[in-house]
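1. for reference, the sequence and a predicted model appear below.
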Amino acid sequence: MASPNLLSQSDRSVQELAKTFKHDVPHRYIQEHREPTFVSNNATSLPSIPVVDMNDFINILGSENDQLKNLRSVCQEWGIFQLVNHGVDKLLVDKMKNEVVKFFDMPVEEKLRYELKAGDYQGYGQTILHAQDQKIDWADRFYMITNPHHRRKPNLLPEFPPSLRDTMENYLQELQKLAMTLFGLVGQAVDIDNQEMIDVFDDGMQSVRMTYYPPCPQPDLVIGLTPHSDAAGITILLQVNGVEGLQVKRDGVWIPVNFLPDAFVVNVGDILEVRPPPHFLKLKKKL
């Protein structure tokens, strides 16, 4: 197998490949046996994922609050929701979006400074291969652990361009605060002591993933991100531009997610699992 630095740029970046090739999608990206995942946005009979408004929780009095009951139901029945009025400064969010765009607009030589190293999973690159015949997502990704600080890679966030580094640091701090608020609300909704939620999740592992999905001339043959569940407490998703594509599978049907303006999409992960009564919530493992 060729080492990464002997591969062409188009073999190391889907973004570069999409700029250059004019023929059929390379076989390594073609998902021949995938299940259909596209449902037309015109399918008006499909439900939309629920919306949770943080303003509804400003004055909570007791665990019998109707909004807490609704949050419990949303987490139990959907496990994903759009979060509005979340309190994260819009100027910071917009700046984060701009910095992500600027990162993927950098020359590929610059992005490859952060390239995945052999045997690692943090850095810039494509799908991590676990088998020789594994299919590759039609996407470039950058993934890194940001908390606890001793797990940060010195060649990643510390080496970012200053504007991206500083913006991301501020953004991640605000998202950490928001995440802890959400953990507290979910815990209250399912009658788990707030201190227990803090003990499990406060100062736990935090990671960030930035993903770029290039246009594809044969979109029905590829997948931007392989269907999966998130192995986390919660994931807070930010859509950088107006190009839709995220879908959620519920009751065997893939439902498009149409992001509301200024909303985050919050996904309840595998570590935090809300179940029907009498055991509303299960913590699968401690972070």
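-> Yep, that arrived.
2. use CA for all of it now, contacts and neighbours both
-> Will do.
3. excluding chain neighbours, what is closest to Thr20?
-> Ser10 (7.8 Å; CA to CA, 6 or more residues apart in numbering).
4. what helix or strand does that neighbour sit in?
-> Assessed by DSSP states H and E, Ser10 sits inside helix 9-12.
5. tell me which helix or strand comes right after that helix.
-> helix 14-20.
6. who are the contact partners of the spatially most central residue of the chain?
-> Nearest residue to the geometric centre of the chain (CA atoms, centre = their mean): Leu237, 4.8 Å. Contacts here follow CA atoms under 8 Å, 6 or more residues apart in numbering; on that basis Leu237 touches 264-267.
7. what's the answer for Gly187, then?
-> Contacts for Gly187 (CA under 8 Å, 6+ apart) come out as 193-194, 197.
8. ok, back up a step: for the helix holding Ser10, buried residues please.
-> 9, 12 (16 or more other CA atoms under 10 Å).
9. how distant is that helix from the center of its chain?
-> 24 Å (CA atoms, centre = their mean, to the nearest Å).
10. can you spell out which helices and strands pack onto that helix?
-> helix 14-20 (3 or more CA pairs under 8 Å, 6 or more residues apart in numbering; DSSP states H and E).
11. which helix or strand lies directly C-terminal to the helix it packs on?
-> Assignment by DSSP H and E places the next element after helix 14-20 at strand 51-53.
12. buried sites along that following strand?
-> The neighbour-count check on strand 51-53 (16+ other CA under 10 Å) flags 51-52 as buried.
13. helix or strand right after that strand?
-> Counting by DSSP H and E, what follows strand 51-53 is helix 66-77.
14. what's that next one packed up against?
-> helix 162-189, strand 272-274.
15. comparison target below:
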Amino acid sequence: MLATKIVSNGIKYSTLPKSYVRPALERPKLSEVANCETVPVIDLDCEDETLIIQQIGDACRDYGFFQVINHGVSEEIMEKMLKVADEFFHLPLEEKMKLYSEDPFKTIRLSTSSNVKKETVHNWRDYLRLHCYPLEKYASEWPSNPSTFKEIVSKYCIQIRNLGARLQEDISKSLGLEKDCIKNILGEQGQHMAINYYPPCPEPELTFGLPAHADPNALSILLQDTQVAGLQVLKDGKWLAVKPLPNALTINIGDQLQGLSNGKYRSIWHRAVVNADKARISVASFLCPSNDAVISAPKELTIDGSPAIYRDYTYAEYYKKFWGRSLDQEHCLELFKN
């Protein structure tokens, strides 16, 4: 029974199990996907701060995502993070299944797909979900196997949080706000992580690792295996494949920054496809508003007569609605429009 709950269960499938097969109109149509040749790449070590702010603003408005280089997260810790993630997913099934749960509100859980209880078709993905901040509260719950897991993931989390704080300041300034404006609205931010494992898939054209969705949080920071691409973004009505650059991190604007920016910045629709020959690993880190943070566009963004697009709401209210739906339903922000 356990072997059917996650995809990384040691079974070699020659055809895709029926519960993963998408209806014909909902398949990824991989032959129609072009490469995204214009991915914004921002050098955070550039001496021209004004240029960085402008590039970030342009990317948030026109794309909803960008890649950053010279971002302050060490190459060594990124390599170790991907390696220990791979080691975890190659543990014996019985060891991994100790962490299995279908409750999306648990602070640590191994699961598969996205919202197993709500979905009619599952996704070809397993993931380990971790709460990461404050570290002293959560890290003791993390796996002790592999033996280096807690140490490596803790170091990675700290560096990612520092990067996220810097990016939020830059995003705030790119909107014409004080650098601490976003931070003050979001409150004491939570930090979560999804360590994703997409095993080789016998029929990748029939399913997704993750279907199209927008992230419910404020900011997402994605570390990817550069050898196996899988991220695709929706740009001007077309799906485009994003090739990760070596030592780069991919930044996604989440729903809360779209709401906070009064729709000026885009929470990008994106998806993950799978590979017939190779497994893919990615590590997604999410910065999330405090539960009682009230998401509301600052007055500076409505002072020119632009009405507030979204009503005020708390992040706890938003998060509850998000997890009460299937991942690929309409944009959850639509439920909060004025």
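-> Thanks, I have the structure now. What you see is a predicted model; the values in this text were computed from it and never measured.
16. now the aligned partner of the residue nearest to the centre of structure 1 in structure 2: how far from Asn247 of structure 2?
-> Counting by TM-score structural alignment, Leu237 of structure 1 lines up with Leu222 in structure 2. Look at Leu222 of structure 2 and Asn247 of structure 2: by CA to CA, to the nearest Å, they are 11 Å apart.
17. what are the boundaries of the helices in the stretch 101-250 of structure 1?
-> Counting by DSSP state H, counting those that start in this stretch, the segments of the stretch 101-250 of structure 1 that form helices are 108-111, 162-189, 194-201.
18. which of these is buried the deepest?
-> helix 162-189 (a mean of 17; mean count of other CA atoms under 10 Å).
19. now it against helix 66-77, angle please.
-> Interaxial angle, helix 162-189 of structure 1 versus helix 66-77 (axes from the mean of the first three to the mean of the last three CA atoms, to 10 degrees): 100 degrees.
20. mean shift of helix 162-189 of structure 1 relative to structure 2?
-> Overlaying structure 2 shows helix 162-189 of structure 1 at a mean distance of 0.6 Å from the equivalent residues (mean CA distance after the TM-score superposition for structure 1).
21. how far is that helix from where the chain is centred?
-> 14 Å.
22. equivalent analysis for stretch 196-213 of structure 2, please.
-> Centroid separation for stretch 196-213 of structure 2 versus its chain: 16 Å, with CA atoms, centre = their mean.
23. can you give me the end-to-end span of that stretch?
-> With CA to CA, one end of stretch 196-213 of structure 2 sits 16 Å from the other.
24. against structure 1, where does it fall?
-> Matched against structure 1 by TM-score structural alignment, stretch 196-213 of structure 2 falls on residues 211-228.
25. quick check: closest non-adjacent residue to the aligned partner of Asp43 of structure 2 in structure 1.
-> If you follow Asp43 of structure 2 across to structure 1 using TM-score structural alignment, you land on Asp53. Take Asp53 of structure 1 and drop its neighbours on the chain: the residue closest to it by CA to CA, 6+ apart is Val84, 5.0 Å away.
26. now do the same for that neighbour: its match in structure 2.
-> Mapped onto structure 2 by TM-score structural alignment, Val84 of structure 1 lines up with Ile69.
27. please name the residues that touch its match.
-> Ile69 of structure 2 touches 41-45, 247-249, counting by CA under 8 Å, 6+ apart.
28. how far away is it from Cys36 of structure 2?
-> Ile69 of structure 2 is 18 Å from Cys36 of structure 2, where distance means CA to CA.
29. over to Cys181 of structure 2?
-> Distance, Cys181 of structure 2 to Cys36 of structure 2, using CA to CA: 32 Å.
30. try Leu260 of structure 2
-> Distance from Leu260 of structure 2 to Cys36 of structure 2, counting by CA to CA: 27 Å.
31. more neighbours, these two?
-> Under the criterion of other CA atoms under 10 Å, the comparison of Leu260 of structure 2 against Cys36 puts Leu260 first, with 24 against 16.
32. does Leu287 of structure 1 touch Phe201 like I think?
-> Yes. Counting by CA atoms under 8 Å, Leu287 of structure 1 sits close enough to Phe201 to count as a contact (6.5 Å).
33. what's the neighbour count on Pro40 of structure 2?
-> 20.
34. swap that for Val268 of structure 1, please
-> Residues near Val268 of structure 1, counting by other CA under 10 Å: 22.
35. so how far is Asp236 of structure 2 from the aligned partner of it in structure 2?
-> Correspondence of Val268 of structure 1 to structure 2, assessed by TM-score structural alignment: Ile253. Applying CA to CA, the value for Ile253 of structure 2 to Asp236 of structure 2 is 17 Å.
36. OK, contacts around the counterpart of Leu157 of structure 1 in structure 2?
-> Leu157 of structure 1 maps onto Trp142 in structure 2, with residues paired by TM-score structural alignment. Trp142 of structure 2 makes contacts with 108, 130, 149-150, as judged by CA under 8 Å, 6+ apart.
37. what's the separation between Trp142 of structure 2 and Gln55 of structure 2?
-> Separation of Trp142 of structure 2 from Gln55 of structure 2 (CA to CA): 37 Å.
38. ok, Tyr310 of structure 2 next?
-> According to CA to CA, Tyr310 of structure 2 and Gln55 of structure 2 sit 26 Å apart.
39. ok, now Asn9 of structure 2?
-> In terms of CA to CA, Asn9 of structure 2 sits 43 Å off from Gln55 of structure 2.
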